[in-house]
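Visitor: coords please:
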Amino acid sequence: MQVSAVRTTGIYCRADCSAQPLPHNVTQYSNPVAAEANGFRPCLRCHPERQAGSLADLDVPAPVGAALLRINDGYLDDHDEEALAAHVGYSARQLRRLFEHHVGATPTTIARSRRAHFARCLIDDTDLTFGEIARAAGFGGPRQLHRAITSVFCFTPTELRSKRRQGERPQLDGGLVLTVPYLAPFDFEAFISHQAARVIAGVEAVGVDPGGNPSYIRSFSACGHPGIAELAMPDNAASMAAGPNDAASMAAGPNGTAAVPEDAGGERNQPQLRLHLPTYDSIIDAVSRCRAMLGADEDPSPAEAALADDPLIGPLVRHAPGLRVPRSWDRFETAIRIVVNQQISLAAASTMCSRIAQRFGTPFDAPSECCVDVQVPLTHLFPGAASLADAGPSGFAGLGFTQRRIDTIVGLSKTVASGDLDLSATDTLEDTVERLCELPGIGPWTAHLIAMRVLGHDDAFPASDLGLRRAAEGLLGHPVSARELKALAESWRPYRSWAAQHLWHAAAASSPRPPDSRSH
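Guide: The predicted structure follows:
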């Protein structure tokens, strides 16, 4: 997100800020972190730090993009710049130089800003102590929090808390409630519909909150503890909390943090995330996973503009504005889900993945105060790559998998566990597909779906997908082969993933029968 920095005031603003500084006093920066690195603080009127968006969208060299993705995943919380640089094939000095040239700030500055902005949201919108906020945002303690907040915002944590709007006194009983900003438009119901057909019983579910609003709920691990995340879009978003203002703003924006942006539906008309955890330490990482799964920081406008005039996809885009390409909360879990879905239906794949979770996952007791009503309770964390790799082929006996599928699952798990396959890499689509297809049992369909859902590629397109072919057949009125669909999709580049999602969505909305086999 580009911001305007005013040299005479030391403040940077959003493009739509009502302030009108003299043009000759204004310097443009490609992102807020660059403005902060040059000594500017966020405007208290337009709150640019509260906007959704991501540094991952910057036009930067591939190594810088890979490093930015790692930083957003919290890599620098546990590693230094030297380790980050080595990961992308540079020296720390070279990487800092590239970051300063292309981003306007060093990797360490970006990581600190990410944590500081998230802490600012918790200061504004919760009554957590500064010690709890420090741990939640990944700082070592209140002193580090104080230094970072003062450096970025030019106010102490105490001063910022005193500036929050009167009456905003959040209640933390029953979980910490966080608000999810997004780049409008955003179709939350389409996300729920997508997830409902793919949930892994015992790990995740789709249900309704106390207000009758559709909700998504899942288990996850935070700092070694099992936790529950509930995600919903209430009619009055604040209804998930105890009062009209009981919501803490969650990570967003280029630094991974932001509060609630205003939109046409009202300031609080945003998805809400409720976290049930024994500790709030490092919840910034859970928030980042949620945002990635939703695609909340992705701007749908370029894809919609590119596809709007297409005779086949254009009407679908106009009929479903705000449709996102759902990504993943847990990259490895989603990759396994896709592998299991090979040549079987969505429902069957969900059943098989649930068996994996039951046998190899970590069991836990879900908290009684969960607000989402679901038919199947959450009971397990999905296992990690090391667990499935250690199980070996013999560990899957009796689960109903073919030997070939077992070999693929175990092989993928071993490759991920060993570090030979990085599921957060930023390679080109072609290199990603080629690398995945080198693994036994993984072909173009699986590789393109992993590239789309796990690695976030906008142009991945599994042309052999039965659901896509049937959706195209329904629109064209005649059978469509995988080769024909692939040729047809050439005009949808570089947003074939978005076109595919519109095809799947349209087919699901118009068909009374269950989703097609191998339709992801």
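Visitor: Could you use CA atoms for every contact and neighbour count after this?
Guide: Fine.
Visitor: show me where the chain has strands.
Guide: 3-6, 11-13, 26-29, 41-42, 176-179, 204-208, 214-222, 225-232, 248-249, 272-276, 362-363, 380-381 (DSSP state E).
Visitor: Please state the offset of the last one from the chain centre?
Guide: Pointing back at strand 380-381 there. 20 Å (C-alpha atoms, centre = their mean, to the nearest Å).
Visitor: which helices and strands does it pack with?
Guide: strand 214-222, helix 346-360, strand 362-363 (3 or more C-alpha pairs under 8 Å, 6 or more residues apart in numbering; DSSP states H and E).
Visitor: List the buried residues in the first one.
Guide: Neighbour counts using 16 or more other C-alpha atoms under 10 Å place 214-220, 222 of strand 214-222 among the buried residues.
Visitor: Please convert those residues to a markdown table, extending it with distance to Leu231.
Guide: Output for the buried residues of strand 214-222, formatted as a markdown table (distance: C-alpha to C-alpha, whole Å):
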| residue | distance to Leu231 |
| --- | --- |
| Pro214 | 9 |
| Ser215 | 6 |
| Tyr216 | 5 |
| Ile217 | 6 |
| Arg218 | 9 |
| Ser219 | 12 |
| Phe220 | 13 |
| Ala222 | 17 |
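Visitor: tell me the two of the residues you listed that are most distant?
Guide: Taking C-alpha to C-alpha as the measure, these span a maximum distance of 24.9 Å, between Pro214 and Ala222.
Visitor: how much space between Leu412 and Leu436?
Guide: Separation of Leu412 from Leu436 (C-alpha to C-alpha, to the nearest Å): 9 Å.
Visitor: out of these two, which sits in the more crowded spot?
Guide: Leu412 (25 against 20; other C-alpha atoms under 10 Å).
Visitor: Second chain to compare with the first, below:
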Amino acid sequence: MDSVMDEDTRYEAVRSRDARFDGAFFFAVETTGIYCRPSCPAVTPKRHNVRFFPTAAAAQGSGFRACRRCRPDAAPGSAEWNVRADVVGRAMRLIGDGVVDREGVAGLAARLGYSARQVQRQLTAELGAGPVALARAQRAHTARVLLQTTGLPVTEIAFASGFASVRQFNDTIRAVYAATPSELRAAAPGGGRAARHRATPDAGIPLRLAHRGPYQALPVFDLLQREAVPGIEEVAGTPGRRVYRRTLRLPHGTAIAAVHERPGGGRQAARGAHPGGWLDARLHLTDHRDLTTAVQRLRRLFDLDADPYAVDERLGADPRLAPLVAARPGLRSPGAADPEELAMRALAGSKRAARLVQRYGKRLDAPCGGLTHVFPEPAALADGEAGPLGALAAALADGDVRLDPGADRDDAQRALLALPGLDAPTAALIRTRALGDPDVAPPGADLPDTWRPWRSYALHHLRAAGELEFS
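Guide: As a prediction, this is how the structure comes out:
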């Protein structure tokens, strides 16, 4: 989708309730003081009453509150941040990972290699909101999820969402949702009492991970099942109805995540019955402050912020790919729940990775089924392993190789290739999966420039069709 579309085109998207643009922009109605996603089912407002914003934070900063019907704060993220490698794209990925909440604007700027003033200026100029406002909008969404799906006390939710005080939390909820936290909880489907009974500590936090357009879940779950490392991952069920479960190492603690495969989602969306959808998930967190980060990492793993319409339009125009795209609309390019883990697994291989988990991985305080550990941190492998894997682990632990959401992809690839024993195909795999680059052409692959910027997706189409082997 065109990120520079004019306002008349945006209004046509609103008028037609086009869900393809959910998350790409937001619109607000001056007469009501409410902002919405483009697919909002409410009566279309008159053109002269509508204002457009690139982010929910920008709409909130202009005094508009979130629509209770379409829940614009829950829209899929803009696919633009996955594609862009500039400072704005990198900043948005870092903010999504919770860096501003944990390290402040100064920490965000340091990771980007810019001054805090430069980051503020660039984000405000392009997105209509600075890093603090963008993080505030994200905290408000996290708070709403916790209020409406758990029985946590309001005070605990305030700090778990990243707010510095209960007063700041209350003020933000009122400003964003035009409701008190108690009123927001009571507005949950089934009422606040039902939500509290539904989400006990043992049951975890139920989530709907939204995506736009068709979603080919089968190939994603096939890949995850094929790669699963015992102790940290498992896949149960039959194709079309599987559940993927894994452990996560997070900034404040650990988690167990379960994500359900939705049968037939891609076919329904392709026929136009569902222009978007979601994957059902559940998170068991040892520290609720990790909710935002955990959700973003699952979104990257399942490639939920992709724009399948843009990908399929470009690749479907090629005679070689056209029948493959028609057969699998909305095919995704999975990322990684933990970039450093993915890199070390890519180099070690699945069998060795399983041994590393048992030898160096941290054992869960409360193992669950086959999930017993989290994957070892780089420092643990750097101390215990020699050779190429030890060198990679040491580089990750020391920061010589950065794979976090704000890492510069070109710099990361150069640093990887400088390590002993790490070849170009492995570096390309790490760039595709750990860094979420949608446009990677591995050495020797025949991927023409006309497939840019979606060559990573083209590879998945070729592999799904049996034209390339999975590496």
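Visitor: Quick TM-score on the pair, please.
Guide: Once superposed, the chains reach a TM-score of 0.85 (TM-score structural alignment, normalised by the length of the second structure), with 436 aligned residues with a C-alpha RMSD of 2.8 Å.
Visitor: Phe99 of the first structure is nearest to which of the helices and strands packed on strand 380-381 of the first structure?
Guide: When these are compared (using C-alpha to C-alpha), the closest one is strand 214-222, at 29.8 Å.
Visitor: how far apart are that closest one and its match in the second structure?
Guide: Following superposition, strand 214-222 of the first structure is found to deviate from the second structure by 1.6 Å on average (mean C-alpha distance after the TM-score superposition for the first structure).
Visitor: and the angle from that strand to strand 225-232?
Guide: 160 degrees (axes from the mean of the first three to the mean of the last three C-alpha atoms, to 10 degrees).
Visitor: Contacts for strand 214-222 of the first structure next, please.
Guide: Residues outside strand 214-222 of the first structure that contact it (C-alpha atoms under 8 Å, 6 or more residues apart in numbering) are 189, 192, 195, 203-209, 226-233, 277, 281-283, 286, 372, 378, 380-382.
Visitor: how about 7 Å then?
Guide: Here strand 214-222 of the first structure makes contact (C-alpha atoms under 7 Å, 6 or more residues apart in numbering) with 192, 203-209, 226-232, 372, 378, 381.
Visitor: Let me know the angle separating it from strand 204-208.
Guide: 140 degrees.
Visitor: What's the separation between the residue most central in space within the second structure and Asp280 of the second structure?
Guide: For the second structure, the residue nearest the mean C-alpha position is Arg299 (2.9 Å; C-alpha atoms, centre = their mean). Relative to Asp280 of the second structure, Arg299 of the second structure is positioned 12 Å away (C-alpha to C-alpha).
Visitor: So which residues of the stretch 51-200 of the second structure form helices?
Guide: 56-61, 80-83, 87-96, 99-112, 116-127, 131-149, 154-160, 166-177, 181-186, 191-198 (DSSP state H, counting those that start in this stretch).
Visitor: I'd like to know which of the ones you listed lies nearest to Val14 of the second structure.
Guide: It is, among these and with distance given as C-alpha to C-alpha, helix 56-61, at 15.6 Å.
Visitor: Mean deviation, that closest one versus the first structure?
Guide: Looks like 1.3 Å for helix 56-61 of the second structure (mean C-alpha distance after the TM-score superposition for the first structure).
Visitor: In the first structure, what stretch matches that helix?
Guide: Following TM-score structural alignment, the aligned partner range for helix 56-61 of the second structure in the first structure is 32-37.
Visitor: what comes into contact with the matching stretch?
Guide: Contacts of stretch 32-37 of the first structure (C-alpha under 7 Å, 6+ apart): 3, 5, 12, 29, 103-105, 110, 113, 152.
Visitor: how about 8 Å then?
Guide: With C-alpha under 8 Å, 6+ apart, stretch 32-37 of the first structure has contacts from 1-3, 5, 12, 29, 41, 48-49, 103-105, 109-110, 113, 152, 254-255.
Visitor: What of stretch 19-31 of the first structure?
Guide: 1-8, 35, 55, 103, 254.
Visitor: And that stretch, end to end?
Guide: First residue to last in stretch 19-31 of the first structure (C-alpha to C-alpha) measures 19 Å.
Visitor: Kindly report the same for stretch 265-274 of the first structure.
Guide: End-to-end distance (C-alpha to C-alpha), stretch 265-274 of the first structure: 21 Å.
Visitor: List the contacts of the residue mapped onto Ala447 of the first structure from the second structure.
Guide: Matched to the second structure by TM-score structural alignment, Ala447 of the first structure sits across from Ala427. By C-alpha under 8 Å, 6+ apart, the residues touching Ala427 of the second structure are 413, 416-417.
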